[in-house]
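> after the sequence you'll find the predicted model.
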Amino acid sequence: MMVKDIQITPAKTSKIHDVDFNNLQFGRVFTDHMFECDFKDGKWSNPKIVPYAPLTMEPSARVFHYGQAVFEGMKAYRDDNDELFLFRPDENYARINKSAARLAIPEFPEDFFFEGLKQLILLDKDWVKKGWGNSLYIRPFVIATEGAIAASPAEEYKFMIILSPAQAYYSQEVRVLFAEKFSRSADGGVGYAKAAGNYAAQFYPTSLAHERGYQQIIWTDASTHEYLEEAGTMNIFFRVNDKLITAPNNDRILDGVTRKSVIQLAQDAGVDVEVRRVPVAEIKEAARNGSLKEIFGAGTAAVINPIAGFEHAGSTYELPKMEDSYATLFKEKLMNIQYNKAEDPHNWRFKIS
């Protein structure tokens, strides 16, 4: 696709001068433009970039009633030479279509996705700030827009991309609860998809954890609550002695881009990585005998977030302070690749030009 195929309507004025980039709340500030494309009459058409603005939709739009909505999360980075990069965007493209398929949403064309993304970022490139931890968070999403209250897949959809400047996601120490009652997802469900409803279902149990002084929940399997699977909206890693352990992908667990990148970086560094089911009992025993060195979450927004302690079945466990932590090591390695400060042996960087 050539740029002429995307209709671009530039904003008359920019909001950028009203933004304090040193005090950003995650996901609260958005750039001047957005990309949109509509599915109608059996095809995606009319890709365009327009000024960021509210949408007008029918109250009967099916997204409001039957939840056909999927999304992605990715970032753009600016290096010291003012060049712009994405990180493994092919993974995000593949995953949004995998999510869409699970919710009976038509696949979005690859050329529309990458050209729309590229042109949108170039138009709002001044919003991508230099500096360690600074980035431009990218939110592609698809919603069912057809006005019809009928419990079946919609025939009309809107694909959009919006952009939000970001700094580091978490700064405080995080303590978590191991889930004993509530579940994030179940066998045969949509847990592996980035479906909007997956996240809404987490809010209530997470709010209960907040009331008890915990920032997040580590979700357990829905059937027995005996195996640890994900941390809030992130994949989860456990370091037992010098071994790194993480749960395998399945239809309950999101196939995280950061997760698979950490696994590869750990293997590159000669770390023993085990991808297997992780029993709650094993991690509690490792905490008691001192072999549990670290727990950390991995995801696009936070990159890697260390966990300081956890509670399960009324017992609390504190983790040691590690000077040579895997969390710090692999976060630095990952970000060095993202910010073009290190070699990229796996060709994960995608230059925008």
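On my side now, so go ahead. Residues are numbered from 1 along each chain as shown.
> could you use CA atoms for every contact and neighbour count after this?
Noted.
> show me where the stretch 251-353 of the chain has helices.
Along the stretch 251-353 of the chain, the stretches classed as helices by DSSP state H, counting those that start in this stretch are 257-268, 280-289, 326-338.
> ignore the last one, the chain
For the chain, the helices defined by DSSP state H occupy 62-66, 89-102, 110-123, 196-211, 257-268, 280-289, 326-338.
> and the second one with helix 257-268, angle?
Counting by axes from the mean of the first three to the mean of the last three CA atoms, to 10 degrees, helix 89-102 points 130 degrees away from the direction of helix 257-268.
> rewinding a little: now for the helices of the chain, which one comes closest to residue 54?
helix 62-66 (16.0 Å; CA to CA).
> second one coming, line it up with the first:
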Amino acid sequence: MSTFQFLQNSTPVGDAERAALLREPQFGSVFTDHMATLRWSVERGWHDGRIEAVAPLSYHPANAAFHYGQQIFEGMKAYRCDGNALLFRPVENARRLARSAERMAMVCPPEDLFLEAIESLVNVDARWIPDGDGSLYLRPFVIADDVFLGVRPASRYLFCVIASPVGSYFKGGAQPITVWVSETYSRAARGGTGAAKCGGNYAGSLIAQSEAIEQGCDQVVFLDAAEGRWIEELGGMNIFFVLDDGELVTPPLGTILPGVTRDAVITLARQAGRRVTERPYSFDQWRSDAASGRLVETFVCGTAATIVPVGQVRFASGDFIVADGSCGSLTAELRDLLQDIQRGRADDPHGWRYSIKLGSGWKARNVAYV
């Protein structure tokens, strides 16, 4: 018996309109016909699972999520491959959502319900998975569902999954981006919520991201809150530095988000014989290593962008180029390998791919690691 009741959208997008929307979808601007919803309460646990028409959610203005920020989310993609849909390490997304929930004093679905919601929605809206280089971006999230104005954890929650067909996150695809180093704003501090994927972290980064755009940059880079010295991460991505001796350096976990793509990059680089070090790397080191030639590549990674090179770095008192400003060989190698694994074009020795058999009805759970 499925946890989710299927309530079909009575006015789905037609084939011709959907085909037009799938040609060049702007990231996160087009949504599929359905969403998955599941509710939790102290009295009933998880209940009322539905695959239903995507529609606005109606809430009382005193809902706890509006006032106290109890909200967490994930990001993942489904790729079309040989009649199936491939997910990339969805169990890790389920586990990270659970860690975020713990930090935010919330409740989230167990792994089996998380996966069932994803599988059911992908099966129902499989026609929305783009061909070619596109993918179906999945956004699972949990929000408080209590009506009260007291500062305490909620006693009811909504889990929801929506889906959006997407192309490249950046307009240039894999072209080098320009980043702005914020020396004014910080993203997280020790003991804070930096390692949780919660909306408040992103809200706090928006002013710095706006500053970056004003400076003609694509993304903002944050330094640590304590000293304003150590590189942490971007507004929505982790960062790596490639040195001329072959070492790959990335900031350590603690106050930054433990990216699923970040972890995969570390694994793939070590598999290729690279020395990967998770250690503090300062902004001053970044500048001096770029000037001396010791730094040969910088790249960023995340679910939305995959892997993208950094070509230029700007800050309040100047700027510098990383190597010659182009995409480095290791960046390109890791990007190609990661995407080939995600899309089923390469072997998957780590068992990262998660396959959903399509076309067998929304209730089917024909899932296997391949």
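Right, received. Where do you want to start? What you see is a predicted model; the values in this text were computed from it and never measured.
> how alike are these chains, TM-score-wise?
Once superposed, chain against chain, the TM-score is 0.95 (TM-score structural alignment, normalised by the length of the first structure); 348 aligned residues with a CA RMSD of 1.4 Å.
> need the helices of the stretch 251-353 of the first structure in CSV with distance to residue 217 of the first structure and mean neighbour count, can you?
Below are the helices of the stretch 251-353 of the first structure laid out as CSV (distance: least, CA to CA, whole Å; neighbours: other CA atoms under 10 Å):
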stretch, distance to residue 217 of the first structure, mean neighbour count
helix 257-268, 18, 18
helix 280-289, 13, 15
helix 326-338, 19, 18
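> dump the ones you listed to a markdown table, plus distance to residue 158 of the first structure.
As requested, the helices of the stretch 251-353 of the first structure are exported to a markdown table (distance: least, CA to CA, whole Å):
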| stretch | distance to residue 158 of the first structure |
| --- | --- |
| helix 257-268 | 25 |
| helix 280-289 | 42 |
| helix 326-338 | 30 |
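> so which of the helices of the first structure is nearest residue 241 of the first structure?
Here helix 280-289 is closest among the helices of the first structure (CA to CA), at 8.9 Å.
> and the closest one, which stretch of the second structure?
Aligned by TM-score structural alignment, helix 280-289 of the first structure falls on residues 283-292 of the second structure.
> what range does stretch 335-352 of the second structure cover in the first structure?
Using TM-score structural alignment, stretch 335-352 of the second structure pairs with 331-348 in the first structure.
> wait, what's in contact with residue 210 of the first structure?
residue 216 (CA atoms under 8 Å, 6 or more residues apart in numbering).
> I should have written residue 5 of the first structure there, sorry.
Contacts of residue 5 of the first structure by CA under 8 Å, 6+ apart are residue 47.
> now it: how far from residue 47 of the first structure?
Look at residue 5 of the first structure and residue 47 of the first structure: by CA to CA, to the nearest Å, they are 8 Å apart.
> contacts for the match of helix 280-289 of the first structure next, please.
223, 229, 230, 231, 295, 296, 320, 321, 322, 323.
> between the residues you listed, which has the most around it?
residue 322 (26 neighbours; other CA atoms under 10 Å).
> that residue contacts residue 294, doesn't it?
No - using CA atoms under 8 Å, residue 322 of the second structure makes no contact with residue 294, being 10.1 Å away.
> mean per-residue distance, the match of helix 280-289 of the first structure to the first structure?
After superposition onto the first structure, stretch 283-292 of the second structure sits on average 1.0 Å from its aligned residues (mean CA distance after the TM-score superposition for the first structure).
> so what's the gap between that stretch and the chain middle?
Distance, stretch centre to chain centre, for stretch 283-292 of the second structure: 29 Å (CA atoms, centre = their mean, to the nearest Å).
> before we move on, what about stretch 221-237 of the first structure?
For stretch 221-237 of the first structure, the distance to the chain centre is 16 Å (CA atoms, centre = their mean).
> stretch 267-279 of the first structure now?
Chain-centre distance of stretch 267-279 of the first structure: 22 Å, with CA atoms, centre = their mean.
> buried residues in that stretch?
273, 274, 277, 278, 279 (16 or more other CA atoms under 10 Å).
> distance of the residue lying farthest from the centre of the first structure from residue 243 of the first structure?
Within the first structure, the residue lying farthest from the chain centre (CA atoms, centre = their mean) is residue 289, at 33.6 Å. In this view, residue 289 of the first structure and residue 243 of the first structure are 15 Å apart by CA to CA.
> might one say that residue 85 of the second structure is in contact with residue 368?
No - with contact defined as CA under 8 Å, residue 85 of the second structure does not reach residue 368; the gap is 11.2 Å.
> quick check: neighbours shared by those two?
With CA under 8 Å, 6+ apart, residue 85 of the second structure and residue 368 have common neighbours 355, 356.
> so these two - more neighbours on which side?
Taking other CA under 10 Å, residue 85 of the second structure and residue 368 do not tie; residue 85 has more neighbours (26 against 10).
> for that one, give me its contacts.
78, 79, 122, 126, 355, 356, 357, 358.
> next: residue 66 of the first structure.
So residue 66 of the first structure contacts residue 151 (CA under 8 Å, 6+ apart).
> please say which position in the second structure it maps to.
Using TM-score structural alignment, residue 66 of the first structure pairs with residue 68 in the second structure.
> show me what residue 246 of the first structure lines up with in the second structure.
By TM-score structural alignment, residue 246 of the first structure lines up with residue 250.
> what do you get for residue 184 of the first structure?
Match for residue 184 of the first structure (TM-score structural alignment): residue 187.
> that match: neighbour count?
27.
> equivalent analysis for the one 10 residues further on, please.
Neighbour count of residue 197 of the second structure, defined by other CA under 10 Å: 26.
> report the contact partners of the residue lying closest to residue 92 of the second structure once chain neighbours are set aside.
Spatial nearest neighbour of residue 92 of the second structure, excluding adjacent residues (CA to CA, 6 or more residues apart in numbering): residue 260 at 6.8 Å. Listed by CA under 8 Å, 6+ apart, the contact partners of residue 260 of the second structure are 89, 92, 93, 302, 303.
> what's the answer for residue 124 of the first structure, then?
31, 32, 33.
> cool, and residue 115 of the second structure?
Going by CA under 8 Å, 6+ apart, the list of residues near residue 115 of the second structure reads 90, 91, 94.
> most surrounded residue in those residues?
Neighbour max across these (other CA under 10 Å) = residue 90, 23 neighbours.
> so that one is in contact with residue 75, correct?
No - checked against CA under 8 Å, the pair residue 90 of the second structure and residue 75 is beyond contact range at 9.5 Å.
> please consider this matter closed, and thank you.
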